[in-house]
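Visitor: Okay, structure incoming, though there's no sequence with it:
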């Protein structure tokens, strides 16, 4: 018998993990300004209106897309979602993104293929993408900052590092919302 669940308390923050059917509660006392919205990444209209209730989208914001785009197998769908999110934000907004990349060594490639086969049995399989594929998914809406889409170890490397901290199959970038060409950087609705 598993642990007994307590009912949801007013003010508690719940985090939803798509495809897993669970939410996690963060105590509001430890996170007084924390809030969460529930939605499906694939359906921006399920969460963008809720964001506007909590954030002033007329000001720059940061979007964290860590370990989520890997679960969208369709490149065009991922590009459309990132474009839709960018369309709600003003110039000066940023996107931080991490993504699984294909392994390059035979031994690690075998391990990755085993893990990918496990994820194929879930509602959210993983699609590794190369640097060029991730750059293409960013589309015209997001411009990667230097050093671009790369392994996180290439971002602000320490001169005395003993070696890589991140596996070579992890890529990351920080991208700035590309200014809208007709509005001087503001969203068309502004």
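Guide: Ah, there it is. A quick note: this is a predicted structure, and the numbers were derived from the prediction, not measured.
Visitor: use CA for all of it now, contacts and neighbours both
Guide: Fine.
Visitor: How about the residue minimising distance to the centre of the chain: what's its closest non-neighbour residue?
Guide: With distances taken as C-alpha atoms, centre = their mean, the residue of the chain nearest its centroid is residue 65 (1.1 Å). Nearest residue to residue 65 in three dimensions, chain neighbours excluded: residue 97, at 4.7 Å (C-alpha to C-alpha, 6 or more residues apart in numbering).
Visitor: what's in contact with the helix or strand hosting the one you found?
Guide: For residue 97, the host element (DSSP states H and E) is strand 94-100. Contacts with strand 94-100, where a contact means C-alpha atoms under 8 Å, 6 or more residues apart in numbering, come from 60-70, 127-129, 142, 169-177.
Visitor: let's bring in a second one:
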């Protein structure tokens, strides 16, 4: 009998796809399972740009973190962080300033287990095993309160997570609670799936997104509400590749190649 990889918890249902592991597979990572690869390959057959979309989203994360560091942010709360792969938040931030602190949050057991392994020698980064739709649990977790000082500005990252929060979980209230928890000068970065750029997107792809990985695309107006009274920095809420691109290959020639809205906003 084949030995199960040590990053897979014994309780895990290996036959069920996971969005965290699917994203890892799309980005070329090694912490994914057959069920994840089958579903991703099925979606790629319908939407060949999906891999590029993921890389554009990852490139936005890098730019947003560096923007916040340059704005004076030295502590980050990464909601729905997923399975660590190249270009993690703590790698980006601590390369710019080793004093940066990071708290990752995810409810995927594999993501949490692998993050713990990755951070075992890093005393300025940690992970909280929690559902981001329970802000009080996240914000009061020992790992969070030990690592972050909420009397000082925090960079809150909600990258590729909002569209996994269904209407029954009241995403507006979830985002409002995180906004309330941070002081003036803090930032919030969001990327979120939309069909605004591709209203003719395949119904097959939409069906898979709805039924198998619980994705809830929203309009630009709906996503903008998640920023509340935070002030969007230039260029506002745009497609991922259009948010302050700093490399030629970061820019998509057609917003359909992004499929995500992206924005960064500052708390007055």
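Guide: Perfect, thanks for sending it. Nothing here was measured: the structure is a model prediction, and the numbers come from that model.
Visitor: Please state their TM-score.
Guide: Once superposed, chain against chain, the TM-score is 0.72 (TM-score structural alignment, normalised by the length of the first structure); 166 aligned residues with a C-alpha RMSD of 3.2 Å.
Visitor: on that earlier part again, what's the match for the residue nearest to residue 65 of the first structure in the second structure?
Guide: Taking TM-score structural alignment, the alignment pairs residue 97 of the first structure with residue 190 from the second structure.
Visitor: Relative to residue 39 of the second structure, how far out is that match?
Guide: With distances defined as C-alpha to C-alpha, to the nearest Å, the gap from residue 190 of the second structure to residue 39 of the second structure amounts to 25 Å.
Visitor: Which one's more surrounded, the two?
Guide: The residue with more neighbours, out of residue 190 of the second structure and residue 39 and counting by other C-alpha atoms under 10 Å, is residue 190; that gives 27 against 18.
Visitor: any chance you could map the strands in the first structure?
Guide: Chain-ordered strands for the first structure, with DSSP state E as the definition, fall at 13-17, 22-26, 62-66, 94-100, 142-144, 170-177.
Visitor: Output those in a markdown table, with distance to residue 108 of the first structure appended to each entry.
Guide: Converted to a markdown table, the strands of the first structure look like this (distance: least, C-alpha to C-alpha, whole Å):
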| stretch | distance to residue 108 of the first structure |
| --- | --- |
| strand 13-17 | 27 |
| strand 22-26 | 31 |
| strand 62-66 | 22 |
| strand 94-100 | 13 |
| strand 142-144 | 28 |
| strand 170-177 | 13 |
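Visitor: Among those, show me which one is buried the most.
Guide: Counting by mean count of other C-alpha atoms under 10 Å, strand 170-177 has the highest mean neighbour count of the strands of the first structure, with a mean of 24.
Visitor: Could you measure from residue 144 of the second structure over to residue 75 of the second structure?
Guide: Counting by C-alpha to C-alpha, the separation of residue 144 of the second structure from residue 75 of the second structure is 11 Å.
Visitor: Correction: the previous question concerned residue 244 of the second structure.
Guide: Residue 244 of the second structure sits 22 Å away from residue 75 of the second structure, taking C-alpha to C-alpha as the criterion.
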